[in-house]
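Novice: Mind folding the following:
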Amino acid sequence: MDLATIIGLVLAFGSFFGSILMEGGSLAALINPSAMLLVFGGTIGASMVSVPLSTVIGIPNVVKHAFFGKHMDTAHVIQTLVGFAEKARREGLLALEEQAREIDDEFLKKGIQLAIDGTDPEMVREIMETEVAFLAQRHAEGAHFFTTLGGFAPTLGVIGTVSGLVHMLANLSDPGSMGPSIAAAFIATLYGVCTANLMFLPLGAKLKHSSQEEVLVREIMTEGILSIQAGDNPRIVEEKLKAFLSPKKRKAIEEALQAA
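Specialist: Below is the predicted model:
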């Protein structure tokens, strides 16, 4: 479970609702079914028009990944690859076959198995890089959908407000109702702006960041597998893989490897 996403959403919406209550407002005043229908229904509908149906069908999985996605430990991945390199150096690639069956990550398992099977290194690289490219594309589609939601929501909110004001101006026989009518009209804009900036856009950014992290780990795995297949010294494998990381992360990985 990604606690940062959950805590961030709770903090964002909690701050919003808390500020209303602190000013003496009523949360019940924010409930407007017609505005909800226009903003949320219109936003989702407009966003569905902008993407393929397959992307829309996959959104529940994207949401699940945003909240419950498994964080890939870079240090553990490098440590595992260096361990494979040491064993392959001592006993040969075939010695990794039993360990390969126990690997949980399907991408890493496939790469190690290709190396064990004696697949041409260029072919291994091509297969792995193709998988990474399509992984990045799938993740980008999910992130784009949430960014699109964040773009349409404020606009639909403004449309709802304009619609409410038009309705109010068409019924000016009761001046005393103008205040509540104007407030009700602006609820739609509030819905659009809040959901866009407190939920849709942050989730889109989070998915994009998660995708970049996963792609980086996959690239590290690819280089590690190719180095193991080439028979590189484990120390060289370690240095190659640490080159993908920032100095701070390199130091953490060095400490982890020394502890192991």
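
Novice: hey, let's count contacts and neighbours off CA atoms from now on
Specialist: Will do.

Novice: need the helices for the stretch 1-150 of the chain, in chain order.
Specialist: Assigned by DSSP state H, counting those that start in this stretch, the stretch 1-150 of the chain shows helices spanning 3-22, 33-36, 42-50, 53-57, 59-68, 74-91, 97-101, 106-116, 121-169.

Novice: Would you indicate which residues of the shortest one are buried?
Specialist: With burial defined by 16 or more other CA atoms under 10 Å, the residues of helix 33-36 counted as buried are Ala35, Met36.

Novice: Show me what it is packed against.
Specialist: Identification of packing neighbours for helix 33-36 by 3 or more CA pairs under 8 Å, 6 or more residues apart in numbering; DSSP states H and E yields helix 178-195.

Novice: before we move on, back to that, include distance to Val215 when you put the helices of the stretch 1-150 of the chain into JSON lines, please.
Specialist: Converted to JSON lines, those look like this (distance: least, CA to CA, whole Å):
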{"stretch": "helix 3-22", "distance to Val215": "20"}
{"stretch": "helix 33-36", "distance to Val215": "37"}
{"stretch": "helix 42-50", "distance to Val215": "25"}
{"stretch": "helix 53-57", "distance to Val215": "20"}
{"stretch": "helix 59-68", "distance to Val215": "15"}
{"stretch": "helix 74-91", "distance to Val215": "11"}
{"stretch": "helix 97-101", "distance to Val215": "21"}
{"stretch": "helix 106-116", "distance to Val215": "11"}
{"stretch": "helix 121-169", "distance to Val215": "6"}
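
Novice: Second chain to compare with the first, below:
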Amino acid sequence: MNFLGIILAVGCIVAGMLLEGTSPLMMLVLPAFLVVVGASFFACWVQFPLSDMIGGLKCILWLLSPPRIPFDSQVELLVGLSTTARQQGLLALENSIGSASDDYTRDGIQMIVDGVDKDALKSILENAIAVEEAKYEPYAKMLEAMGGYSPTMGIIGAVLGLIHAMSLLDRPDELGPAIAVAFVATIYGLVVANIICLPASNRVKGIIGQMTLYKYMTLEGLVSIAAGENTMMLKRRLAVYTGEKNENA
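Specialist: Got it, this is the predicted structure:
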């Protein structure tokens, strides 16, 4: 549904043009597109390595299909692990490693089985969260930066178009359409920034935040299991995270 928002936003702009009697085909100007999108992209390349550029563009696909973050099923898994550990001991958790849906949880369970101290377990899992946040943060920043550059590139495109229009002063019949085309780049810049890049950046930040919350919930559960806390105490700990998840959904 997130990508649908982009379509509807652009649709509102097109509808406004039609109501004013302007043809949307006037917006199909390849030079303006190249100046805004192309120049903004390569300006970001100056700021970010290519790997972050590619990662940022891939994150745009989250608007179509955001990653599934299974809070509820994770709570069920952790409660089940706690029950197993209390009844059969920590070594019995080895049989449940395959039930985990992500490597983070599987690694945590394996460390419990291997007898890693709960303080060391907490430290390792917290470091893993920090590393993942550091991995994804540049992707959101790349989209945000492109949203910042594109309006300026739109102005550059408009100025270039006006320079061309000034060369047509001796042809008044061509001057008006040339000026109109010149301002298309400005519209491109504003649309790319305010309908695509900046909303996408904020959406990526939101998803990263949910992924981080999910892993902190998992960390809390695994440390609780390693410490031998009873299952009811574990449920109380996890309820805090699921409550926050529901408020942000």
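
Novice: Now the TM-score, please.
Specialist: Superposed pair, TM-score by TM-score structural alignment, normalised by the length of structure 2: 0.93. Supporting alignment: 247 aligned residues with a CA RMSD of 1.8 Å.

Novice: which residue numbers in structure 2 go with stretch 143-162 of structure 1?
Specialist: Matched against structure 2 by TM-score structural alignment, stretch 143-162 of structure 1 falls on residues 140-159.

Novice: which ones are touching the most centrally placed residue in structure 2?
Specialist: Nearest to the geometric centre of structure 2 sits Val204, at 1.5 Å (CA atoms, centre = their mean). By CA atoms under 8 Å, 6 or more residues apart in numbering, Val204 of structure 2 lies in contact with Cys59, Ile60, Trp62, Ala140.

Novice: Now check the first one against structure 1: what is it aligned to?
Specialist: So that's Cys59 of structure 2. In structure 1, Cys59 of structure 2 lands on Val62 (TM-score structural alignment).

Novice: Could you check how many residues crowd around that match?
Specialist: 23 (other CA atoms under 10 Å).

Novice: Any idea how many residues pack against the residue lying closest to it once chain neighbours are set aside?
Specialist: Computed as CA to CA, 6 or more residues apart in numbering, the closest residue to Val62 of structure 1 that is not its neighbour in sequence is Gly142, at 6.1 Å. By the criterion of other CA under 10 Å, Gly142 of structure 1 has 25 neighbours.

Novice: cool, and Leu125 of structure 2?
Specialist: 22.

Novice: And it, how far from Gly108 of structure 2?
Specialist: Using CA to CA, to the nearest Å, Leu125 of structure 2 is found at 7 Å from Gly108 of structure 2.

Novice: And for Lys215 of structure 2?
Specialist: Distance from Lys215 of structure 2 to Gly108 of structure 2, by CA to CA: 11 Å.

Novice: go on, Met27 of structure 2?
Specialist: Counting by CA to CA - Met27 of structure 2 and Gly108 of structure 2 are separated by 53 Å.

Novice: Looking at the two, which is more packed in?
Specialist: Gly108 (23 against 18).

Novice: And that one, what's its match in structure 1?
Specialist: So, by TM-score structural alignment, Gly108 of structure 2 is matched to Gly111.

Novice: Find the residue closest to its match in space, skipping its chain neighbours.
Specialist: Ile225 (6.4 Å).

Novice: what does the one you found align to in structure 2?
Specialist: So Ile225 of structure 1 corresponds to Leu222, using TM-score structural alignment.

Novice: so how far is whatever helix or strand that match lives in off the chain centroid?
Specialist: Remark: Leu222 of structure 2 resides in helix 198-226, with elements defined by DSSP states H and E. Mean C-alpha position of helix 198-226 of structure 2 versus that of the full chain (CA atoms, centre = their mean, to the nearest Å) differs by 13 Å.
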